[in-house]
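Trainee: What shape does this take:
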Amino acid sequence: MKQTTLSALAEPSRLQIVELLGQGPLTVGEISDCLKIRQPQTSKHLKVLHEAGMVEVQAEANRRIYHLRPEPFQEMDEWLESFRSMWEERFDRLADYLEELQKKP
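Mentor: Okay, the predicted model is just below:
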């Protein structure tokens, strides 16, 4: 997984933009309105997300419509999978231990 993906998501406004775009494509103006931030600021955040490869933009007349690219999120999911397995194993061992404790008088 690219470090740029995590860096891009580390900023709260960019994370909110990704969450919004998870519901479907939006224009810069629509994103600005939803997040109640100025359009130039929204454009800067979208530029970072675009450079990180997380969003694509489609031009329609004078509008720019942004949507998420699935690949960076698939990479992140694969990276996190190794941690999920480790934690699931640890939680299973903890559950077994707690069960043993409850059986003791």
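Trainee: C-alpha from now on. contacts and neighbour counts both.
Mentor: Will do.
Trainee: Report the buried residues of the longest helix seen in the chain.
Mentor: Assignment by DSSP state H gives helix 70-103 as the longest helix of the chain. Buried residues in helix 70-103, defined by neighbour count with 16 or more other Cα atoms under 10 Å: Pro72.
Trainee: wait, isn't Met76 in contact with Met1?
Mentor: Yes: the criterion here is Cα atoms under 8 Å, and Met76 meets it with Met1 at 5.7 Å.
Trainee: Was I right to think Leu9 contacts Gln3?
Mentor: No: using Cα under 8 Å, Leu9 is not in contact with Gln3; the gap is 10.1 Å.
Trainee: and for comparison, fold this next one:
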Amino acid sequence: MENNIPPLDSLFHALADPTRRAVVQRLGAGPAAVSELAEPFGMGLPSFMKHLGVLEDAGLIQSAKTGRVRTCTLNPDRLAAAERWFEEQRQLWDVRYRQLDALLGAMQGKPE
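Mentor: Next up, the predicted model:
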């Protein structure tokens, strides 16, 4: 199984930071201006823009500028890639746990 998948690497890197996760969570409610997104965080706009850059590079968000306002929107398709990966992992471990249960049952003389 391939665990070093560049698109997933950038996705998980982007979601590894609590500020970026909060931005993704906020954008789940709908598009927002950068100033609105930055408001809850105690950091300067240049630092916050770096976080948005990481999210954009990972494909999690998109931004568009209209006049002087830059608005960000969530790209839920990128989150679906992480969901698929987690689901594959869950299925893999479910099989392994069932096999372990069967082995332990056989060792204890219990029928399957």
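Trainee: Neighbours of the aligned partner of Leu49 of the first structure in the second structure, how many?
Mentor: Alignment note: Leu49 of the first structure maps to Leu55 in the second structure; criterion TM-score structural alignment. For Leu55 of the second structure, the neighbour count with other Cα atoms under 10 Å is 24.
Trainee: Please give the element, helix or strand, for Leu55 of the second structure.
Mentor: Applying DSSP states H and E as the criterion places Leu55 of the second structure in helix 45-57.
Trainee: and the helix or strand just after that helix, what does it pack onto?
Mentor: Downstream of helix 45-57 of the second structure, the next assigned helix or strand under DSSP H and E is strand 61-66. Helices and strands touching strand 61-66 of the second structure, by 3 or more Cα pairs under 8 Å, 6 or more residues apart in numbering; DSSP states H and E, are helix 45-57, strand 69-74.
Trainee: how many other residues sit next to Gly44 of the second structure?
Mentor: Gly44 of the second structure has 10 neighbouring residues, counting by other Cα under 10 Å.
Trainee: Counterpart of it over in the first structure?
Mentor: Looks like Gly44 of the second structure aligns to Arg38 there (TM-score structural alignment).
Trainee: residues contacting the spatially closest residue to Gly59 of the second structure that is not a sequence neighbour?
Mentor: Using Cα to Cα, 6 or more residues apart in numbering and skipping residues adjacent in sequence, the residue nearest Gly59 of the second structure is Arg78, 6.4 Å away. Contacts for Arg78 of the second structure (Cα atoms under 8 Å, 6 or more residues apart in numbering) come out as Leu11, Gly59, Leu60.
Trainee: Columns neighbour count and distance to Glu36 of the second structure on top of the residues you listed, output as TSV?
Mentor: Formatted as TSV, the contacts of Arg78 of the second structure follow (neighbours: other Cα atoms under 10 Å; distance: Cα to Cα, whole Å):
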residue	neighbour count	distance to Glu36 of the second structure
Leu11	22	23
Gly59	19	20
Leu60	22	18
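Trainee: would you turn these into a markdown table with distance to Phe48 of the second structure?
Mentor: As requested, these are exported to a markdown table (distance: Cα to Cα, whole Å):
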| residue | distance to Phe48 of the second structure |
| --- | --- |
| Leu11 | 18 |
| Gly59 | 17 |
| Leu60 | 16 |
